[in-house]
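*Asks:* after the sequence you'll find the predicted model.
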Amino acid sequence: MLRAMCESSRKGEPVVVPEMLTYAMANMIGQVILSRRVFVTKGSESNEFKDMVVELMTSAGLFNIGDFIPSIAWMDLQGIEGEMKKLHKRWDVLLTKMMKEHEETAYERKGKPDFLDIIMDNRENSAGERLSLTNVKALLLNLFTAGTDTSSSIIEWALAEILKNPKILNKAHEEMDKVIGRNRRLEEFDILKLPYLQAICKETFRKHPSTPLNLPRVSTQPCEINGYYIPKNTRLSVNIWAIGRDPDVWGNPLDFTPERFLSGRFAKIDPRGNDFELIPFGAGRRICAGTRMGIVLVEYILGTLLHSFDWMLPPGTGELNMDESFGLALQKTVPLSAMVRPRLAPTAYVS
């Protein structure tokens, strides 16, 4: 990704940030799950993957009348179910292709199984229950969609906020140059020494949570909370977006101010679900299973992009559009495009 961005800089072309991020993250997750890159070259196939992820996350977040009036669900009045079935067929073709190619290269991984190898070898448990191929495909779909769109949208929002306020970029550069220098790239172990980078990530989690309403919860038994009676099977959506913008908790909540996490009451706040003011991944037993990986991905990739490049808006760009498109994930309505200029030693972009 860094080499591709350097090439765009050399040609004087803007970088379309969400396309670059989705392409890179899909390949990173592919390495873990399938022992290979999902997309060899950036092009129509990777762009279609991005479009399918966005369509899935958007459709899954739509208000569906049938969810709240089950007796008319079969009518699919809004056409949401029909569109999802069409999308399902496209995903099934892609996942079937991935699994077939993975099976054909099994001999290359002899003695070094990857995630999918282990899943396929242990599809039956001690009780005789067996995972079907549909179950495995559903698991792969979850991993790819939840692992690409959510993290990439957070990083895109962070870069957009930084482009609006160059002082933040300058401060991040000063911290990184002091800790890392300009002769090598950022490594994961550097992150603990970069409190301002961590503060930028926390402020983005607060203002632009990737899943604004989290995933729905359903009460398994009737209960009473703060005087409110909650019947059994009540569906609950936690408004994480509103929690992060609550003026009773956050001073000037619409401002993007990483410094709020460097001192005072929020200095030790953590996005891992222990502090209810900041729960971008949810909390409790149903917290996102990818919380740790998500935080590391955001900190590492955003930190690498900030450390490696100077960021500028393309010439002729007016005020940056910060409109949100609601869905299961919170997308920028207008994808972020930016000009980049390498700022490290040339050898840092080679390996």
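*Replies:* Structure received.
*Asks:* use CA for all of it now, contacts and neighbours both
*Replies:* Fine.
*Asks:* now do the strands in this structure.
*Replies:* Ranges of strands in the chain, per DSSP state E, are 15-16, 217-218, 223-225, 228-230, 235-236, 309-312, 324-325, 331-332, 337-342.
*Asks:* Throw these into a markdown table and include mean neighbour count and distance to P253, thanks.
*Replies:* Formatted as a markdown table, those follow (neighbours: other Cα atoms under 10 Å; distance: least, Cα to Cα, whole Å):
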| stretch | mean neighbour count | distance to P253 |
| --- | --- | --- |
| strand 15-16 | 18 | 28 |
| strand 217-218 | 12 | 27 |
| strand 223-225 | 9 | 27 |
| strand 228-230 | 11 | 28 |
| strand 235-236 | 14 | 25 |
| strand 309-312 | 18 | 25 |
| strand 324-325 | 13 | 16 |
| strand 331-332 | 24 | 19 |
| strand 337-342 | 20 | 26 |
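*Asks:* need these in JSON lines with distance to D190, can you?
*Replies:* Shown next, in JSON lines, are the strands of the chain (distance: least, Cα to Cα, whole Å):
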{"stretch": "strand 15-16", "distance to D190": "26"}
{"stretch": "strand 217-218", "distance to D190": "37"}
{"stretch": "strand 223-225", "distance to D190": "43"}
{"stretch": "strand 228-230", "distance to D190": "46"}
{"stretch": "strand 235-236", "distance to D190": "39"}
{"stretch": "strand 309-312", "distance to D190": "17"}
{"stretch": "strand 324-325", "distance to D190": "32"}
{"stretch": "strand 331-332", "distance to D190": "29"}
{"stretch": "strand 337-342", "distance to D190": "20"}
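*Asks:* ok, and here's another one to check against it:
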Amino acid sequence: MINEPSILKRAVAELDHEVGHNRLVEERDLPQLNYIKACIKEAFRLHPFAPFNFPHVSMRNTTVAGYFIPKGSHVLLSRPGLGWNPNVWTDPMRFDPDRHLDAERKQVVRSDNELRLLSFSTGRRGCPGVVFGSTITTMMLARMVQGFTWEVPQNESGVNLVENHDDLALAKPLVVIAKPRLPQHLYLKG
């Protein structure tokens, strides 16, 4: 979001409108923070926290999207392969939270019958922590965006989002400048 100032500005505006400056965002605010939730979904799509879903075993011979899968095959889904696929997403490498909002750009689209986004898997074998994980991640982003202005150091042109070849971590350390934007009494004193 730091690399996309208009997106960050819109997220800040939503927080300012829904929560204000005199208190920190709370869990009860989350239902109104649709743009923040859309930003989370987009981040999960572009930068999944795990490269593959848990393996599944084909119970019978089947064909999926024209590919034959014999009974007993171990099936893995590449989350980056799905999230970055131009046959699935328009302009897939662009960070665009609006793709997760309804036509009026007001509500986050919850169901995805086409299974284009599987951050927590789906169905009866889906992650039991989906609500907890999504809530914690949304709260963390909301608090960071509400509490600070974010910018890159003057000698940098943006945040380098290139990932390691070994895992999904950034290849170079994240270096940003965070400046408080709320009244001082809202920050922890140490």
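*Replies:* It's in. Small disclaimer: the values here were computed from a predicted structure and weren't measured.
*Asks:* got a TM-score for the two of them?
*Replies:* Here the TM-score for the pair of chains, by TM-score structural alignment, normalised by the length of the second structure, is 0.86; 186 aligned residues with a Cα RMSD of 2.4 Å.
*Asks:* among the strands of the first structure, which is nearest A172 of the first structure?
*Replies:* Nearest to A172 of the first structure among those is strand 309-312 (11.0 Å), distances taken as Cα to Cα.
*Asks:* check which helices and strands the closest one sits against.
*Replies:* When contacts are defined as 3 or more Cα pairs under 8 Å, 6 or more residues apart in numbering; DSSP states H and E, strand 309-312 of the first structure sits against strand 337-342.
*Asks:* what span of the second structure lines up against the strand it packs on?
*Replies:* Mapped onto the second structure using TM-score structural alignment, strand 337-342 of the first structure spans residues 175-180.
*Asks:* do the same with stretch 23-43 of the first structure
*Replies:* Following TM-score structural alignment, stretch 23-43 of the first structure has no partner segment in the second structure.
*Asks:* how big's the offset between whichever helix in the second structure runs longest and the first structure?
*Replies:* Counting by DSSP state H, the longest helix found in the second structure is helix 130-147. Aligned to the first structure and superposed, helix 130-147 of the second structure gives a mean residue distance of 0.7 Å (mean Cα distance after the TM-score superposition for the first structure).
*Asks:* which residues sit against that helix?
*Replies:* Here helix 130-147 of the second structure makes contact (Cα atoms under 8 Å, 6 or more residues apart in numbering) with 8, 11-12, 15-16, 24-27, 30, 36-37, 40, 120, 180-182.
*Asks:* which of those residues fall within helices?
*Replies:* Reading helices off the contacts of helix 130-147 of the second structure with DSSP H, I get 8, 11-12, 15-16, 36-37, 40.
*Asks:* just the buried ones from the residues you listed?
*Replies:* Neighbour counting over those (16 or more other Cα atoms under 10 Å) leaves 8, 11-12, 15, 36-37, 40 as the buried ones.
*Asks:* and the furthest pair within the ones in helices among the contacts of helix 130-147 of the second structure?
*Replies:* Every pair of these checked by Cα to Cα; the farthest is D16 and I40, at 18.0 Å.
*Asks:* if we can go back for a sec, flag every buried residue along the longest helix of the second structure.
*Replies:* Residues of helix 130-147 of the second structure classed as buried by neighbour count (16+ other Cα under 10 Å): 134, 138-139, 141-142, 144-147.
*Asks:* can you convert these into TSV and add a column each for distance to G126 of the second structure?
*Replies:* Converted to TSV, the buried residues of helix 130-147 of the second structure look like this (distance: Cα to Cα, whole Å):
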residue	distance to G126 of the second structure
S134	13
T138	19
M139	22
L141	23
A142	25
M144	28
V145	29
Q146	31
G147	33
